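**Q** Pasting the sequence and the predicted model now:
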Amino acid sequence: MDLFRGAESLMRMDDRTWSRHANPWSVYTRIASSLPLFLAIWSIHWIGWWSVLPIGIISMWIFINPRFFPAPSSAKSWAASGVLGERAFLNRKRVPIPHEHLVFAYLTSGLGGLFLLVTIWGIVSAAFWLALTSWLAVVVSKVWFVDRMAWLWQDVKDAHPVYQAWDDADWSKTF
């Protein structure tokens, strides 16, 4: 199992959850949750182990978020395209994707992982500005990943009948 599949499994993403996550409100509120999550993690320096409470609350929101909003009536938004592209990326063994999209998925994810390591170092060493700046770089890397997945979606949405159904917001079609 690759790292991407592991994340999908950790979030317990199924067909229904993916369709609901394609709602732009889901995508944008998850992006907006990144700063409160950082502050909750950083709060260990302010309130000690009580920081587990805000970290837990925000983590629970991040888990619930893809299930919270209804499936969108259209898959034409950038956010929906990004989610559908990510789903197509995860399905790349069944329906191949262009090589350049694979390269950029690994590049953007690798950068995000590198910046996350710097963030951890910043938090452990109590270097607020280093931690915050690198955390924001993690978020930018993730948004870049989503943008590349939106681009991937535009390239593959006609490659399979299930993808065509999703592009028409027919969420009942699955593999």
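**A** Yep, that arrived. For clarity, every value in this text was computed on a predicted model and none was experimentally measured. Numbers count the residues shown, from 1 in each chain.
**Q** CA atoms for contacts and neighbours, from now on please.
**A** OK.
**Q** Stretch 45-54: end-to-end distance?
**A** End-to-end span of stretch 45-54 (Cα to Cα, to the nearest Å): 13 Å.
**Q** here's the one I want to compare it with:
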Amino acid sequence: MTDIYRAAERLMGMGNADWRRHANPLSVWTRFTCLPLMVLVIYARQWIGWWALPLFLLTAVWTWSNPRAFPPPADFGSWASRGTLGERIFLARDRYDVAPHHIRAAHGLTGLSAVGVLPLIYGLIVLNPWATLFGLVATILPKVWFVDRMVWIHADITQTIPGDPLPDPTLPHERTTP
């Protein structure tokens, strides 16, 4: 069975070079603009009418191109870079010895983000600014926490310390036994 993480990864079509570029802290931090921009465009439909559609398409293009928009960093040691590297490890958790408590936490945080989508969708449908804002925050905050968990996964698997320089983003050796 395909999980939601792998489905999202396939949708984004990320190759090794794309992941290296996405590890640029500028890519990670600007990635957090994607959902707010989409929400703003959807909400703004009441003011700009059909102009919301091309603006929505532009935000969709930004969402897809963001991981590819920046060069790979010279140093992969930052929190944002390690979050991206940890996410790669997490997505391949069947090949790495990711601790079960990390997997449970990642699933829980993803679930919290999903719950946050409910008031967000409601707010966008009925054009309620408070429900929209609450849903947006309730969706993004667990995602930031999720990235932090990915940093922790990277530190545990690679036996490195977040913040220390990391010139090579090479992933750790995969598990040899199933």
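**A** Perfect, I can see it now. None of these values were measured; they are calculated from a predicted model.
**Q** Average offset of the longest helix along the first structure relative to the second structure?
**A** Ranked by residue count, the top helix of the first structure under DSSP state H comes out as helix 128-156. Here helix 128-156 of the first structure, set against the second structure after superposition, deviates by a mean of 1.0 Å using mean Cα distance after the TM-score superposition for the first structure.
**Q** Tell me which helix or strand comes right after that helix.
**A** Following helix 128-156 of the first structure in sequence order, the next helix or strand is helix 161-167 (DSSP states H and E).
**Q** neighbours around the residue mapped onto Glu87 of the second structure from the first structure, how many?
**A** Under the alignment defined by TM-score structural alignment, Glu87 of the second structure corresponds to Glu86 in the first structure. Glu86 of the first structure has 23 neighbouring residues, counting by other Cα atoms under 10 Å.
**Q** Point out the other elements, helices or strands, that the helix or strand Glu86 of the first structure falls within touches.
**A** Assigned by DSSP H and E, Glu86 of the first structure falls within helix 78-90. Other elements packing on helix 78-90 of the first structure under the criterion 3 or more Cα pairs under 8 Å, 6 or more residues apart in numbering; DSSP states H and E are helix 15-21, helix 24-32, helix 128-156.
**Q** one more time with 10 Å, if that's ok
**A** helix 3-10, helix 15-21, helix 24-32, helix 99-124, helix 128-156, helix 161-167 (3 or more Cα pairs under 10 Å, 6 or more residues apart in numbering; DSSP states H and E).
**Q** Format those as TSV; extra columns: distance to Ile47 of the first structure.
**A** Putting those into TSV (distance: least, Cα to Cα, whole Å) gives the following:
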stretch	distance to Ile47 of the first structure
helix 3-10	28
helix 15-21	33
helix 24-32	23
helix 99-124	14
helix 128-156	15
helix 161-167	45
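**Q** could those be laid out in TSV, adding distance to Pro70 of the first structure and mean neighbour count?
**A** Listed next are those as TSV, based on distance: least, Cα to Cα, whole Å; neighbours: other Cα atoms under 10 Å:
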stretch	distance to Pro70 of the first structure	mean neighbour count
helix 3-10	19	12
helix 15-21	5	20
helix 24-32	9	17
helix 99-124	27	17
helix 128-156	20	20
helix 161-167	15	18
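**Q** Identify whichever of those lies nearest to Arg67 of the first structure.
**A** helix 15-21 (5.4 Å; Cα to Cα).
**Q** The helix holding Glu86 of the first structure vs the second structure - mean distance after superposition?
**A** Mean for helix 78-90 of the first structure is 0.4 Å (mean Cα distance after the TM-score superposition for the first structure).
**Q** Trp51 of the second structure in helix, strand or coil?
**A** When classified by DSSP: H, G, I helix; E, B strand; the rest coil, Trp51 of the second structure comes out as helix.
**Q** Can you report how many residues neighbour the closest residue to it other than its chain neighbours?
**A** Spatial nearest neighbour of Trp51 of the second structure, chain neighbours left out: Arg45 (7.5 Å); criterion: Cα to Cα, 6 or more residues apart in numbering. Arg45 of the second structure has 17 neighbouring residues, counting by other Cα under 10 Å.
**Q** I'd like to know how far Arg45 of the second structure sits from Arg88 of the second structure.
**A** Arg45 of the second structure sits 36 Å away from Arg88 of the second structure, taking Cα to Cα as the criterion.
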